[in-house]
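Visitor: I'll drop the sequence and a predicted model, then ask my questions.
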Amino acid sequence: MCDIILASPTAKFGQPEINLGTIPGGGGSQRLAHIIGKSRTMELVLTGRMITAEEASAWGIVSRVVKEGEGEGVKEAIAVGKDIASKSQISVQAGKEVVNAAYELTLAEGLRFERRIFHGLFATKDQKEGMGAFAQKRKPNFVNE
C-alpha cells in the first residue's frame, strides 16, 4: 500500500477481479476493508464496480484529488516529496513506522510504541534544532542526527 495516494480527477478505482472469475489477491480485500469498511468493500469486491477519484477521496482511499491537467499529478507528487524531504529524515522514518504499526498492533500496543518512538526523538539533534527554530521563529536546518 502506498503511503500517500494522489489521484487525477479522471482516475478510477475498484476491485474488478470478480469479472474474471476470481477475487482480489495480494491482500487487496483485507487492506481495503480496513480503509473503507466491510459494506463498501463487499460492494466493490462482489460487483466489480469502479469508483471515481472523488468517491475514492470521500471514502479515504486516496489522500486527495489533484488539479485536472496533464502532468498535474506528477507536479503535485514532486511538491509533496520536496516537502517531506525538507523535514528531519529521522522524524520522517519514525512517522512512517508509527503509522504503519497502527495496522499491525492493537490500539494499546500502538500507543505504547508511539510513546517510545516519540520520547526517543527527544535525544536527536534534529528535535533540538526543530524546537529551537520554532522558538526563534526561523526555518529549521535539520542534520538528520
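Guide: Thanks, I have it. Numbers count the residues shown, from 1 in each chain.
Visitor: Only C-alpha atoms from now on, for both contacts and neighbour counts.
Guide: Will do.
Visitor: Which stretches in this structure count as helices?
Guide: Secondary structure of the chain by DSSP state H: the helices cover 28-36, 38-47, 53-59, 72-85, 89-101, 107-121, 125-135.
Visitor: Would you format these as TSV with mean neighbour count and distance to A7 included?
Guide: What follows is the helices of the chain, written out as TSV (neighbours: other Cα atoms under 10 Å; distance: least, Cα to Cα, whole Å):
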stretch	mean neighbour count	distance to A7
helix 28-36	15	16
helix 38-47	16	18
helix 53-59	17	6
helix 72-85	13	7
helix 89-101	15	21
helix 107-121	14	29
helix 125-135	15	32
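Visitor: Minimum distance to T22: which of the ones you listed has it?
Guide: Distances from T22 to each of the helices of the chain were compared using Cα to Cα; the minimum, 9.8 Å, belongs to helix 38-47.
Visitor: Show me what the closest one is packed up against.
Guide: Helices and strands touching helix 38-47, by 3 or more Cα pairs under 8 Å, 6 or more residues apart in numbering; DSSP states H and E, are helix 28-36.
Visitor: also this one, for the comparison:
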Amino acid sequence: MNLENVLIEEKEHLAIITINRPSKLNALNKQTIKELHVAFKSLDENSTIKVIIVTGSGEKAFVAGADIKEFSDFSVEEGTELSRKGQVILFDFVQNLGTPVIAAVNGFALGGGLELAMASHFRVASTNAKMGLPEVSLGVIPGYGGTQRLSQLVGKGKAMEMIMTAGMISADEAKEWGLVNYVVEQAELLPLCEKLAGKIMQNSPVAISAAIKSVNANFTNCVNGFAVEIENFGLSFGTEDFKEGTTAFLEKRKPNFE
C-alpha cells in the first residue's frame, strides 16, 4: 500500500510514524486510518524494530479529531460500522501491539486523536498540547474507544466531566490527571520520547510484549488479569531472553537480547 498521509522513519531499532495531513491538522479520515494500520502492522512484524513513536506533523496538532465530512450523512448502520471497523483495524490494534508504542502529543489531540494517543502504551505531551473529546458537541459520542480508555486512565468522574463538557484540558492538567506521563517543551518532545525508547530497548522485547498482554488483560471484560500474568510469567521461563537475562545478571554484565 502506497502511504500518502503517513510517514515512517527508522533509526536502528526505533521507528517514528508521523501522521502527515498538516492542512487538515492531521485529522483522521478513513484512508489515514488504513495507512496507520499498515504502518503499525509492518513495523510490528519487523523484528529489528523494538519501539514505535507516533506523532503528528507540524507544531499545531497531533491529530485534531476525525474528518467530519466523511460521516456527516451516515445512517445508524454506517455509523456503527465506522466505529467497529476503526476500533478493530487501528485503536484496539495499537493497544494490543506487541511492540511498545509511545504517543508524542504535539499540540491538539482531540476526538480520534486523543483516542489514538490513549490506545498507545503511554503518552508524552508538549507544553502547547490540548486534549479533549468534543464529540457530544456534534450530537455523537466518542466511538473509537474514548469512553472506555479515558475512564481507565483518569477515572470515571474526570472522564464524565471531559466527555460531557466537550472541553479541552491543558498538558499540565493531563499530567496531573494521569493522562500523560511527561510534559516538555515542543523542541524536547521527540528527544525525550527517543530517550525513553532507548531505555525500553535495553530490556527483553519478548518480556515487554508479554507484559503488554498482561497489563491489557486487566482492562478486558471476562478476562482474569492475574491468570494472564501467571501464564505469561511461566512462559517467560522458556525463552532465550530469560536465559540471557538471568545469565547476564549472575555474570554481572549487561544482557544482550537478540
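Guide: Now that the structure is in, tell me what you want to look at. Not measured: the values here are computed from a predicted model.
Visitor: With distance to E17 of the first structure added, can I get the helices of the first structure in JSON lines?
Guide: As requested, the helices of the first structure are exported to JSON lines (distance: least, Cα to Cα, whole Å):
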{"stretch": "helix 28-36", "distance to E17 of the first structure": "11"}
{"stretch": "helix 38-47", "distance to E17 of the first structure": "8"}
{"stretch": "helix 53-59", "distance to E17 of the first structure": "18"}
{"stretch": "helix 72-85", "distance to E17 of the first structure": "26"}
{"stretch": "helix 89-101", "distance to E17 of the first structure": "27"}
{"stretch": "helix 107-121", "distance to E17 of the first structure": "32"}
{"stretch": "helix 125-135", "distance to E17 of the first structure": "46"}
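Visitor: and N19 of the first structure, which of those is closest to it?
Guide: With Cα to Cα as the criterion, N19 of the first structure lies closest to helix 38-47 of the helices of the first structure, at 8.0 Å.
Visitor: what residue of the second structure matches up with I84 of the first structure?
Guide: Using TM-score structural alignment, the equivalent of I84 of the first structure in the second structure is I200.
Visitor: how close does that match get to L7 of the second structure?
Guide: Separation of I200 of the second structure from L7 of the second structure (Cα to Cα, to the nearest Å): 23 Å.
Visitor: which residue in the second structure lines up with I4 of the first structure?
Guide: Match for I4 of the first structure (TM-score structural alignment): F122.
Visitor: I'd like the distance from the residue nearest in space to the middle of the second structure to K156 of the second structure, if you could.
Guide: Centroid-nearest residue in the second structure: S120, 1.4 Å away (criterion: Cα atoms, centre = their mean). Remark: distance between S120 of the second structure and K156 of the second structure (Cα to Cα) = 20 Å.
Visitor: Repeat that for T32 of the second structure.
Guide: Applying Cα to Cα to T32 of the second structure and K156 of the second structure gives a distance of 30 Å.
Visitor: do the same with F219 of the second structure
Guide: For F219 of the second structure, the distance to K156 of the second structure equals 14 Å [Cα to Cα].
Visitor: Over to E173 of the second structure?
Guide: 16 Å.
Visitor: can you check M131 of the second structure too?
Guide: Distance from M131 of the second structure to K156 of the second structure, by Cα to Cα: 17 Å.
Visitor: so the match of I4 of the first structure makes contact with I102?
Guide: Yes - taking contacts as Cα atoms under 8 Å, F122 of the second structure lies within contact range of I102: 5.4 Å.
Visitor: Those two: which is more packed in?
Guide: Taking other Cα atoms under 10 Å, F122 of the second structure and I102 do not tie; I102 has more neighbours (24 against 17).
Visitor: what's the neighbour count on the nearest residue to the match of I84 of the first structure once chain neighbours are set aside?
Guide: Among residues not flanking I200 of the second structure along the chain, V51 sits closest, at 7.5 Å (Cα to Cα, 6 or more residues apart in numbering). V51 of the second structure: 23 surrounding residues under other Cα under 10 Å.
Visitor: and what of R64 of the first structure?
Guide: Neighbours around R64 of the first structure, by other Cα under 10 Å: 18.
Visitor: Let me see the contact set for it.
Guide: Residues near R64 of the first structure by Cα atoms under 8 Å, 6 or more residues apart in numbering: I5, L6, A7, S57.
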